[in-house]
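Participant: I would like the atomic coordinates for the input below:
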Amino acid sequence: MPYVNIRITREGATPEQKAELIGGVTDLLVRVLGKNPATTVVTIDEIDLDNWGIGGLPVLDYRAAQTAKEAGR
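Facilitator: Sure thing, here's the model as predicted:
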């Protein structure tokens, strides 16, 4: 019984987008590993931006630094 946990930032993913993620991951496991979709579990955790970090920075600071870096090119 596969269990897949998807973690995304809480930035407004719609129910339709979440359903597409769940269906797509399930289909991938069926196609690649031959898993039974009836016993495949997919969960989605939405994480507040305050609780998400990249490269040692809170995600908003990281994004700002990346934007500044790209603007300086």
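Participant: going forward, measure contacts between C-alpha atoms and count neighbours the same way
Facilitator: Noted.
Participant: helix or strand for Ala64, which one?
Facilitator: helix 59-71 (DSSP states H and E).
Participant: which residues are contacting that helix?
Facilitator: With CA atoms under 8 Å, 6 or more residues apart in numbering as the contact definition, helix 59-71 has outside contacts at Leu49, Asp50, Trp52, Gly53, Ile54, Gly55.
Participant: How far away from the center of its chain is it?
Facilitator: 20 Å (CA atoms, centre = their mean, to the nearest Å).
Participant: Before we compare anything, build this one as well:
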Amino acid sequence: MTTGGDKMPIVQVEIIKGRTLEQKRQMAKEVTEAISKNLVCPPEAVKIIIREMEKENYAEAGTLFADK
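Facilitator: Sure, this is the predicted structure:
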């Protein structure tokens, strides 16, 4: 069984712009806790990249989010 201590998990999260700083802080905290627990690594090893997209740069089922 690996301890995960030699790994640096990098999590990339892509979201539509508009979340508050507090929402992003809470997400980062909870994602870090989940990754740390499941990959058995220290929280300090978990890196998170948050990419925010404009609504006009994302579509679902053929419709831009800007048009919803």
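Participant: hang on, the earlier thing: ok, so of the contacts of helix 59-71 of structure 1, who is nearest Asp27 of structure 1?
Facilitator: Nearest to Asp27 of structure 1 among those is Trp52, at 28.2 Å by CA to CA.
Participant: Count residues in the vicinity of the aligned residue in structure 2 for the closest one, would you?
Facilitator: Counting by TM-score structural alignment, Trp52 of structure 1 lines up with Tyr58 in structure 2. Neighbour count for Tyr58 of structure 2, taken as other CA atoms under 10 Å: 14.
Participant: Which residue, neighbours along the chain excluded, lies closest to Thr39 of structure 1?
Facilitator: Met1 (5.3 Å; CA to CA, 6 or more residues apart in numbering).
Participant: Cross-check the contact I'm expecting between the one you found and Gly34.
Facilitator: No: under the criterion of CA atoms under 8 Å, Met1 of structure 1 makes no contact with Gly34, lying 11.3 Å away.
Participant: who touches the residue mapped onto Ile35 of structure 2 from structure 1 in this structure?
Facilitator: Using TM-score structural alignment, the equivalent of Ile35 of structure 2 in structure 1 is Leu29. Going by CA under 8 Å, 6+ apart, Leu29 of structure 1 touches Lys35, Pro37.
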